[in-house]
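J.: Got a sequence here, can you build the structure:
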Amino acid sequence: MAKAKCYKCEEKCGKGKISLEELQKLEMAYKAFLRTDSKSLVKKYLTRDVFDRLKYKRTTFGSTLLDCVQSGFENPDSNIGIYAADPSAYVVFADIFNPIIQDYHIGFKKSDHHPATDWGSLDKIGNLDPKGQYVVSTRVRCGRSIEGYPFNPSLTESQYWDIENKMISVLNGLEGELKGTYYPLNGMTKETQEKLIEDHFLFKEGDRFLQAANACRYWPVGRGIYHNQTKTFLVWVNEEDHIRIISLQPGGDLGAVYKRFVSGVADIEKKVKVIKSDRLGYLNFCPTNLGTAIRASVHIKIPKLASNMTRLNEIADRYHLQVRGTAGEHTEAKGGVYDISNKRRLGLTEAEAIQEMYNGIVEIIKLEKSS
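T.: Here you go, the predicted structure:
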């Protein structure tokens, strides 16, 4: 069996075939999954031929195909159904990741390469809703993964601690508007935790999709949240990705949010080495967060458009936007407030991703006004 290439050095690597017990477990899970009516991308592209080519492989971190697809197998209602158990999984299991990436990221082929980082002119992005009639809040976030570590399903307990300690050192060095405090989940009072979750600042323990992916082991070890004094700049540690960098504030001033975000990312990346692939850009746990890994979103009140969700989703698709519930994926809208964000993150620059979101939200507000 030919060994797969590493995501970074392109040299042959891997740890050989999986055990008979692992193979039997994978076969049983796959056969059961085929009997479901799943509409996920993993169901669409994990044909028997692809499965047979990949079932024996193991990554440099020891991950198997089951480590990547087990969440989709256990949750047939998944939209994607696959996570990367570690950075090299994108190469070792490329036969399943590549078609899913091409489908989700709207035509990004296996021969394509993500462009170089380009934040654009920070002064060109303005306020989405100057009169404050529609946009409740605006946020820009990205995921980053730290060199030398697998992703959540393969992290050891000591690696969780190690990543947290690295990030505490980095975050304690932030200054100016970004200066703040780190709060570890381990030892956090229930009252503090519930308040931060209620304010949409703190992540909850993983949902069933992350649980099934083995992404919530050793909870709450190594997890925590950093925020500045005004709670307009946050960093999540070891939630879904190693780190999530977030800039947010009430209202629709995307320009101010984006400037703060770029400043925070730049300061953090000066002090910690993150994983970036020449082809796929920044590598993260979920293939939807490749490339720029940027998700720019608004919480927005659009009662007229939302009265016809089919039409709203058609408009969103036209501008490469994604409509989700108030608390994000797999949630419902509360009080008529929807979370709308850019869908494309791969194959375009950071500046283009932000501009695409800006144009789409401006158009949605225009249509809401005229409805």
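
J.: rest of the way, CA atoms for contacts and neighbours
T.: OK.

J.: Identify the residues contacting the most centrally placed residue in the chain.
T.: The residue lying closest to the centre of the chain (CA atoms, centre = their mean) is residue 289, at 4.2 Å. Residue 289 makes contact with 142, 143, 283, 345, 346, according to CA atoms under 8 Å, 6 or more residues apart in numbering.

J.: how near is the last one to residue 99?
T.: Relative to residue 99, residue 346 is positioned 14 Å away (criterion: CA to CA, to the nearest Å).

J.: Quick one: the helices in the stretch 251-371 of the chain, in order.
T.: 254-269, 303-306, 309-318, 350-370 (DSSP state H, counting those that start in this stretch).

J.: want to throw those into CSV with distance to residue 241?
T.: Listed next are the helices of the stretch 251-371 of the chain as CSV, based on distance: least, CA to CA, whole Å:
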stretch, distance to residue 241
helix 254-269, 15
helix 303-306, 31
helix 309-318, 26
helix 350-370, 19
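
J.: Export the ones you listed as a markdown table, with columns for mean neighbour count and distance to residue 231.
T.: Listed next are these as a markdown table, based on neighbours: other CA atoms under 10 Å; distance: least, CA to CA, whole Å:
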| stretch | mean neighbour count | distance to residue 231 |
| --- | --- | --- |
| helix 254-269 | 19 | 12 |
| helix 303-306 | 16 | 28 |
| helix 309-318 | 15 | 29 |
| helix 350-370 | 18 | 22 |
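
J.: Can you say which of those helices is nearest to residue 201?
T.: If you check each of the helices of the stretch 251-371 of the chain against residue 201 by CA to CA, helix 254-269 wins as the nearest, at 15.2 Å.

J.: Could you also give me the structure for this second sequence? I'd like to compare it with the first:
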Amino acid sequence: MAYWYNDNLGKNNIAVSTRVRIARNLNGIPFSSKMTLKDREQLNQTVKNALFPSDIADKFKLKFIKMSDVPENERFAMTERHTISRQFAEDSNGKAIVISEDERISIMLGEEDHIRIQVISSGKKIEEMFSIANEIDDYFCSNCDVAYNKNLGFLTECPTNLGTGLRVSVMLHLPLLEGYGKLPYLQEWVNKNGFTIRGTYGEGSRADSSLYQLSNQITLGISEEQILKSLGTIIDKIVGDESSLRQGLNKQKLEDDCFRSLYLLKGARIISSREMMALLSKVMIGINTGIIPEKSANPISILINCQPYMLICKYGVDDTVERDVKRGKYLGENINI
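T.: A predicted model of the protein is given here:
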């Protein structure tokens, strides 16, 4: 299956992925925190009736799934693939999802808001991902009674999402900006421009493999076009700064670090998730700078596929040591030297 993380970015791997989320709610149904099981069933049925059958469901190969039918391990593997939020995975009661076959489109029903449209792709593809999300949003607005106020815009459970209800994030690989202690200054700068930097899995998470999510904070009093344009400009500046720092590295030491990491990953028989991600970060630098051939590895694919719940679902192993063994096996099979 052509999941987003299996795309090989090659040298262009500083901007790792783009995710667009749009929050919408329906009139006549309480916000998610106040919903009863009956309300959730009403929401699910309303969306299901609106989408199936439809041209847009056929176009994007969408299917409706009750989250109670998805095993717990698979739900958490979906969070590791960035398909659903952790909050959505933890409580499946009465919740449902509309999802494409490749999981690049997922519509969570009953998360923080009634409808959370998400479109995700590899690389920096801000306009393209927004275009798809916007097309789906237009369909909902035309076929469902979406909550809207002429002064506040689209109504959302959390006031910080009022207005457009749009959150756009780009995941960035920033080991040099991190290593040189530039991130606090970067955070201050992006905050002044209405954006924020978070960890790999969003708010409250750490930055594994020096992967950070940059996203907009402001949704009210600003247009979608302004959000997209500002984000694109900021991303280009950050990518340029990270690239400049890489160009100043000692080439011989960089080659040693990158190839040492590649061979350690290839030869590992037992390896933890934390160690793997630290080594993959150096391999990503090696590929980006042309030191390591692109065909040697697809670091983001490896990183996602070797997350704990992904390994549990793939190999059926729940024990931590056994997972570390299977992670080593996967690395040996998917790194080419």
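
J.: Please work out the TM-score for the two chains.
T.: Once superposed, chain against chain, the TM-score is 0.65 (TM-score structural alignment, normalised by the length of structure 2); 233 aligned residues with a CA RMSD of 2.1 Å.

J.: I'd guessed residue 14 of structure 2 sits against residue 175; true?
T.: No - contact criterion CA atoms under 8 Å: residue 14 of structure 2 and residue 175 do not qualify, at 9.6 Å.

J.: In structure 1, what stretch matches stretch 221-235 of structure 2?
T.: Counting by TM-score structural alignment, stretch 221-235 of structure 2 falls onto residues 347-361 of structure 1.

J.: so where do the strands sit in the stretch 51-200 of structure 1?
T.: 135-144, 180-184 (DSSP state E, counting those that start in this stretch).

J.: so residue 221 of structure 1 sits right up against residue 185, yeah?
T.: Yes - contact criterion CA under 8 Å: residue 221 of structure 1 and residue 185 qualify, at 7.5 Å.

J.: Tell me if residue 234 of structure 1 really is in a strand.
T.: Yes - using DSSP: H, G, I helix; E, B strand; the rest coil, the assignment for residue 234 of structure 1 is a strand.

J.: Aligned counterpart of it in structure 2, please.
T.: Going residue by residue (TM-score structural alignment), residue 234 of structure 1 aligns to residue 106.

J.: Could you count how many residues lie near the closest residue to its match other than its chain neighbours?
T.: The shortest distance from residue 106 of structure 2 to any non-neighbouring residue, by CA to CA, 6 or more residues apart in numbering, is to residue 99 (4.4 Å). The tally of other residues near residue 99 of structure 2 (other CA atoms under 10 Å) stands at 23.

J.: How is residue 99 of structure 2 assigned, secondary-structure-wise?
T.: strand.

J.: give me every residue that touches it.
T.: So residue 99 of structure 2 contacts 62, 63, 64, 65, 105, 106, 107 (CA under 8 Å, 6+ apart).

J.: try it again with 10 Å
T.: 57, 60-65, 83, 105-108, 117-119 (CA atoms under 10 Å, 6 or more residues apart in numbering).

J.: One more: residue 321 of structure 1?
T.: Here residue 321 of structure 1 is in contact with 296-297, 313-315, 340-344, 356-357, 360-361 (CA under 10 Å, 6+ apart).

J.: most distant residue from the middle of structure 2?
T.: residue 252 (34.1 Å).

J.: can you pull the buried residues of whichever helix or strand it is part of?
T.: Per DSSP states H and E: residue 252 of structure 2 is located in helix 251-267. Across helix 251-267 of structure 2, burial judged by 16 or more other CA atoms under 10 Å covers 254, 255, 257, 258, 259, 261, 262, 263, 264, 265, 266.

J.: Provide the aligned range in structure 1 for that helix.
T.: Going by TM-score structural alignment, helix 251-267 of structure 2 sits over no part of structure 1.

J.: who does that helix touch, helix- and strand-wise?
T.: For helix 251-267 of structure 2, the packing partners by 3 or more CA pairs under 10 Å, 6 or more residues apart in numbering; DSSP states H and E come out as helix 273-288, helix 320-334.

J.: what stretch of structure 1 does the shortest one fall on?
T.: With the alignment judged by TM-score structural alignment, no segment of structure 1 is matched to helix 320-334 of structure 2.
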